[in-house]
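# sharing a sequence plus its predicted fold:
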Amino acid sequence: MRLHKKGSTLQMIAIGWLLLVASVGLLAPWLPLPFPPDSVDLNNIAQSPFLPPSDVKPSRHWLGTDGYGRDVLTALVYGARTALLVSLPAAFAATVLGTFLGSTAGFWGNSGFHIPIVYWLITSLLFLGAVGLASDFPPLWWTLLLGLVAVTVISKPLMRIPMLRLSWPLPIDRLVLGAASLLASVPRLVLILALAAVQDSSLIGLFLLLTFTYWPEPAHLVRAELLRVRALPYIESARAIGLSGGQILWRHALPNAWRTVRTAFPLSLSDLIGLETTLSFLGVGLPSGMPSWGRTLAAARLDPTAWWLIIFPALALAGTTLALRQLTANRITA
């Protein structure tokens, strides 16, 4: 009973902290902050927190300033907004993509999803056409384009040919696991740094990087759950009454994996907030001048004695990630 009460108390604290961070981030432009995020107070450079105003330094910086005279409280508030704008959408998109790929891989495996030969032909022409366009070889490109149009137009008549009605299995499980293993072969931080080095810093670019490098984690969880669900008796009953594989997956199998998805999302968000903070600490990904917890931490390198530049953003980051993991732990033990 005491353990249950303690867990409920921790969960309420976690929910309260997350609501506070979300509210502060959403309402940041309208909060009565004493300084805007891009302001520089040259009269109060590297000022300690909790100092009362004086005639010499009349400005009040509640949590101090960094080495450029920027207000730390404002940086923390807008850092929460940055986490909402980047990490939250990326976690949602990575969870959706991972759920789609993991569910199809776990449900159909390597031999459960068949594609008619005519569609394999169309896909092959699309691939060869893309190669021809990339190699800047117009004659080959236009030839393949015309061939693709012709095959697409006459695909239905071609389906009447018995040989083209034959189908080959698409090894979805092997493709998904191979892509996930390829991404896992390189440390995520190194991979993102390498990809970010060849593109301009932007919110959309960082969102895409985080999404397409993090989807394997929810995909593995959902795939494992679908491997269990597809062996249940009611799935066999659904096949016996003639439901298609897509209907069984989306209407009957995937809803039973919803608990796994709900558990994976807070964990994904926690990891991506930490990753976004690390990237901004290294000066990668975010547009210049955009406040974040990582950039506030990085400002401590100018003045190692400015402890407030480490303590306050570290507390905000640790509180948020621990609160998200507390929600995950409660759902696992529930």
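Cool, the structure landed. Residues are numbered from 1 along each chain as shown.

# alpha carbons only for contacts and neighbour counts from here, please
Noted.

# check contacts around Trp267.
Trp isn't right for residue 267; it's Leu. Leu324, Arg325, Thr328 (C-alpha atoms under 8 Å, 6 or more residues apart in numbering).

# presented hereafter is structure B, for comparison with structure A:
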Amino acid sequence: MKRLRVDARLLWGTAILVVLIVCALLAPAVGALMGNANPTDIGDVLATRLVRPLGTDGSGKLHWLGTDAFGRDVLARLWLGARISLGVGVVGSSLAGALGIALGMMAAWRGGATDRVILAISDALLAIPRLVLLLVVATLWGPGLVTVVVILALTGWMSVARLVRADVLGVRALPYVEAAEALGVPTRKLLLGHVLPNALGSARVAITLGIGNAMLLESGLSFLGLGVQPPTASWGNMISGGRDWLLIAPWIALSPGLALILTVVACTLIGDALTLRVDARAQSSRPAAAT
């Protein structure tokens, strides 16, 4: 029953993400398939603005999720925004994970002053709320897509580094690793061939969960005007653009908000499933290690 529950979480989370990714990839064709105008083309504002979901504008075009205050189709912008938000989440979390894996392995393997310096930097960054770091750096560097990705990578590696460091220390103490070191196996071959594959379980979970967190942070920055800038669509600036119309046209902000929640839930489901699998493998390997 436990395995079925884990598989169900992984299945549902993966299915949601796959659907969102496919829709994001097909975003440029959404407008043409639905018979809608270019989602970034304001057009005749008076004829197309604030159309309700499943309503038609002055030219008779159907808008499944309505239009915004500038007459732009919300569904088409939603999928265009998915490309930005999902891309920022995946790339930002992956870069942070790669940096964390490298620093975590370096700290665990070299030890000494290297370990102390990396841990001290990690502690200092973890002591400051990540959103505050993002706001400060974004203000200094200026808003933009590349800025958001770089900031997410530079402020998200600490947890991954600590997890990898702990796993590498555990793997390094195993007999076969000690034997390989004694036989003079090159460090690079030992790390990449034996240590790293066995120390990535927790890192995979952290990177997966980090995707949802990165998307939330990107949306927060875009909402505040420090992230992706209009007219480029992202879920954060779509929510920001719809906040003034919540009472009159709530669908403008609700659509990207619900999409963001759904994506974060999907990442959480996948992360929970991977966590249970990593824990199960760790428990099953303890008796073997003990013998």
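Perfect, thanks for sending it. Note that the coordinates shown come from a computational prediction; the quantities given were computed from them, not determined experimentally.

# picking up where we left off before, Throw the contacts of Leu267 of structure 1 into JSON lines and include distance to Thr296 of structure 1 and neighbour count, thanks.
Listed next are these as JSON lines, based on distance: C-alpha to C-alpha, whole Å; neighbours: other C-alpha atoms under 10 Å:
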{"residue": "Leu324", "distance to Thr296 of structure 1": "22", "neighbour count": "23"}
{"residue": "Arg325", "distance to Thr296 of structure 1": "24", "neighbour count": "20"}
{"residue": "Thr328", "distance to Thr296 of structure 1": "28", "neighbour count": "19"}
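
# closest to Arg165 of structure 1 out of the residues you listed?
Minimum distance to Arg165 of structure 1 across those is 47.3 Å, recorded for Thr328 (C-alpha to C-alpha).

# do you know how far that closest one is from Ala231 of structure 1?
Thr328 of structure 1 sits 27 Å away from Ala231 of structure 1 when distances are taken as C-alpha to C-alpha, to the nearest Å.

# do Gln199 of structure 1 as well
Gln199 of structure 1 is 45 Å from Ala231 of structure 1, by C-alpha to C-alpha.

# can you check Val24 of structure 1 too?
The spacing between Val24 of structure 1 and Ala231 of structure 1, counted by C-alpha to C-alpha, is 46 Å.

# list the buried ones in stretch 204-223 of structure 1?
205-223 (16 or more other C-alpha atoms under 10 Å).

# list the residues that contact whichever residue in structure 1 pairs up with Ala199 of structure 2.
In structure 1, the residue paired with Ala199 of structure 2 is Ala257, using TM-score structural alignment. Neighbouring residues of Ala257 of structure 1 by C-alpha under 8 Å, 6+ apart: Val222, Glu225, Leu226, Val229.

# ok, the residues you listed vs Gly289 of structure 1, which is closest?
Distances from Gly289 of structure 1 to the contacts of Ala257 of structure 1, taken by C-alpha to C-alpha, are shortest for Val222, at 38.3 Å.

# residue in structure 2 matching the closest one?
Match for Val222 of structure 1 (TM-score structural alignment): Val164.

# please apply the same query to Ser185 of structure 1.
In structure 2, the residue matched to Ser185 of structure 1 (TM-score structural alignment) is Ala127.

# just the buried residues of stretch 204-223 of structure 1: which are in strands?
Judged by DSSP state E, strands contain none of these.

# so which of those residues are in helices?
205-214, 216-223 (DSSP state H).

# whereabouts in structure 2 does the longest helix seen in structure 1 align?
Longest helix in structure 1 by number of residues, with DSSP H as the criterion: helix 72-108. Mapping helix 72-108 of structure 1 onto structure 2 (TM-score structural alignment) gives residues 74-110.

# with structure 1 overlaid, how far apart is that stretch on average?
Its matched residues in structure 1 lie on average 1.2 Å from stretch 74-110 of structure 2 after superposition (mean C-alpha distance after the TM-score superposition for structure 1).

# buried ones in that stretch, by neighbour count?
74-109.

# with stretch 32-40 of structure 2 instead?
Asn36, Ala37, Asn38, Pro39, Thr40.

# list of residues touching that stretch?
Gly31, Lys61, Leu62, His63, Arg72, Asp73, Val74, Ala76, Arg77, Pro231, Thr232.

# now do stretch 181-200 of structure 1
Against stretch 181-200 of structure 1 from outside (C-alpha under 8 Å, 6+ apart): Gly205, Leu206, Leu209, Leu210, Thr213, Leu275, Leu279, Val284, Gly285.

# mind doing that once more with 10 Å?
With contact meaning C-alpha atoms under 10 Å, 6 or more residues apart in numbering, stretch 181-200 of structure 1 is reached by 175-179, 202, 205-206, 209-210, 212-217, 275-276, 278-279, 282, 284-287.
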